[in-house]
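Chemist: No sequence on hand, only this structure:
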């Protein structure tokens, strides 16, 4: 054998044994037109994957299939998957990111405040995972990633509905991990802390400064940092990781 690595590489190339780039996968990211969801979609696009994004009003990143979908409508979810499957094939990676808030103290929280957040954040994720799992079971592989929140682990005043919805994703992922693991399908959770997005931009300077004092790293996350955790969970390096909760919170919720 040659002692020159360059010669070895040439020999491998001549023998047709060069390493092939991974095949592009069909990836679906819900709520991928802004903030964390957009960063996630762009990260998969950068890897060369075939990415579809669901939105209510459009605005998917360049290169992504823009699919209009209201995840509170089961028929709309089914139609969205049919559109993605026709364009990109069966969904191999699902990132359930779409979510809403309706913050208020519990004594002021209406039935609608509660039900709308639960139906979007928790039940919507159930609808997505159920529909995605059909194709994944046939493929005998797949990755499901739920975007939760540090609030779902720590709680937060004024967010009883939101915290409950995000905590529920952990139980959902772990149950799916047990149900689907034998078919090569993983289900995991990413729990971001405070992230520099449109949602946090509306906070006052005083509120933003106060939040930073609670975070050991002393800053907000960049959406790209959350996206990195998601793409790792969806990649080969995390093939033996399932039922996990990966915090991206600067240490805010450590121990949870």
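Modeler: Ah, there it is. A quick note: this is a predicted structure, and the numbers were derived from the prediction, not measured.
Chemist: Only C-alpha atoms from now on, for both contacts and neighbour counts.
Modeler: Fine.
Chemist: can you pull out the helices in this structure?
Modeler: Taking DSSP state H, the helices of the chain run over residues 5-14, 35-46, 74-88, 111-117, 124-139, 151-154, 160-180, 198-201, 205-214, 223-233.
Chemist: Distance check, the closest residue to residue 212 other than its chain neighbours against residue 190.
Modeler: Nearest residue to residue 212, sequence neighbours excluded (C-alpha to C-alpha, 6 or more residues apart in numbering): residue 218, at 5.0 Å. Distance of residue 218 to residue 190, given as C-alpha to C-alpha, to the nearest Å: 20 Å.
Chemist: quick one: which of those two has more around it?
Modeler: residue 190 (26 against 14; other C-alpha atoms under 10 Å).
Chemist: thinking that one is in contact with residue 227, fair?
Modeler: No: assessed by C-alpha atoms under 8 Å, residue 190 is found out of contact with residue 227, at 9.4 Å.
Chemist: before we move on, the earlier item: and residue 94, which of the helices of the chain is closest to it?
Modeler: Comparing the helices of the chain against residue 94 with C-alpha to C-alpha, the closest turns out to be helix 124-139 (7.0 Å).
Chemist: And that closest one, what does it pack against?
Modeler: Here helix 124-139 touches helix 74-88, strand 93-96, strand 142-147, helix 160-180, going by 3 or more C-alpha pairs under 8 Å, 6 or more residues apart in numbering; DSSP states H and E.
Chemist: Pasting the second one now:
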């Protein structure tokens, strides 16, 4: 079934670059964009999961986004003799939860090298290749507002948001859109160690009554890359996280609207 508002060939005659494409949100996005007609250049430092297999127009290449010269050379080579670059999605990311008292220079650098520097220099290499009307989507996080469990990750995702807003302004005259998708709790390798209580709480706070799956984020990214989002730029699309902020403020869901959370 085609997602509402997305034609099966909305990416026809175009190339998409996706990082973090071996698993989770990146893998789902690469497959979703390929299904939409894009010729996908998929990048990751790891080999893709078995679910990669299928009838998809995907060229997978192993590269670590922390190695900027290798990343840019891989993108440059991968875009040669391909259709115009119409979509870029940066989904590569790492998280190392730890309190400030245990934060090390190495862990801080790793998180920023992947989550920020890798994004910046990916885009630097992609910019000259972007076609008019192209779309750039960066994967952010609700943690960008505040996250007491992982200061470095929160700061890196705040940087991603600032980068996106700045690029959106700078690229408007060129017809290039830049947006952020901000997934609430999503069932990926990054959350595999979450206990049942945390998963249940995340499901309760998601309007769908379940936790996000990678495909949910991929569908939002695909919409931002498609013609239906032609006038959307410089914004953050929250996926499954609408109710997250009251929880951070210590306010039970529903109590902001009526006593006991009932609509009756």
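Modeler: Okay, I see it. Here the structure is a predicted model, which is why all the values come from computation and not from measurement.
Chemist: quick revisit: would you list the helices and strands packed on helix 124-139 of structure 1 in TSV and tack on distance to residue 113 of structure 1 and mean neighbour count?
Modeler: Formatted as TSV, these follow (distance: least, C-alpha to C-alpha, whole Å; neighbours: other C-alpha atoms under 10 Å):
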stretch	distance to residue 113 of structure 1	mean neighbour count
helix 74-88	20	17
strand 93-96	21	27
strand 142-147	20	26
helix 160-180	8	21
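Chemist: which parts of stretch 228-238 of structure 1 are buried?
Modeler: Buried residues in stretch 228-238 of structure 1, defined by neighbour count with 16 or more other C-alpha atoms under 10 Å: 228-231, 233-234.
Chemist: what's the closest of the residues you listed to residue 122 of structure 1?
Modeler: Nearest to residue 122 of structure 1, judged by C-alpha to C-alpha, of the buried residues of stretch 228-238 of structure 1 is residue 230 at 18.6 Å.
Chemist: just to revisit the earlier point, make TSV from the helices of structure 1 and add distance to residue 251 of structure 1 to it.
Modeler: As requested, these are exported to TSV (distance: least, C-alpha to C-alpha, whole Å):
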stretch	distance to residue 251 of structure 1
helix 5-14	43
helix 35-46	19
helix 74-88	35
helix 111-117	26
helix 124-139	26
helix 151-154	12
helix 160-180	18
helix 198-201	18
helix 205-214	9
helix 223-233	14
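Chemist: For residue 250 of structure 1, find the nearest of those.
Modeler: Across the helices of structure 1, closest to residue 250 of structure 1 is helix 205-214 (C-alpha to C-alpha), at 9.6 Å.
Chemist: how far does the closest one sit from the chain's center?
Modeler: 26 Å (C-alpha atoms, centre = their mean, to the nearest Å).
Chemist: just stretch 120-130 of structure 1 next, same as before
Modeler: That offset, for stretch 120-130 of structure 1, works out to 12 Å (C-alpha atoms, centre = their mean).
Chemist: Contacts for that stretch next, please.
Modeler: With contacts defined as C-alpha atoms under 8 Å, 6 or more residues apart in numbering, stretch 120-130 of structure 1 is touched by 71-72, 74, 77, 94, 96, 98-100, 144, 146, 162, 165-166, 168-169, 172.
Chemist: quick one on the thing from earlier: of the helices of structure 1, give the one that comes closest to residue 105 of structure 1.
Modeler: Residue 105 of structure 1 sits nearest to helix 160-180 of all the helices of structure 1, at 7.8 Å, using C-alpha to C-alpha.
Chemist: what does residue 99 of structure 2 align to in structure 1?
Modeler: Using TM-score structural alignment as the criterion, residue 99 of structure 2 maps onto residue 105 of structure 1.
Chemist: count of residues packed around the closest residue to that match other than its chain neighbours?
Modeler: Excluding its sequence neighbours, the residue lying closest to residue 105 of structure 1 (C-alpha to C-alpha, 6+ apart) is residue 158, at 4.2 Å. Neighbourhood size, residue 158 of structure 1 [other C-alpha under 10 Å]: 16.
Chemist: give me every residue that touches residue 158 of structure 1.
Modeler: Residue 158 of structure 1 neighbours (C-alpha under 8 Å, 6+ apart): 103-106.
Chemist: That one maps to what in structure 2?
Modeler: Under the pairing rule here (TM-score structural alignment), the equivalent of residue 158 of structure 1 within structure 2 is residue 149.
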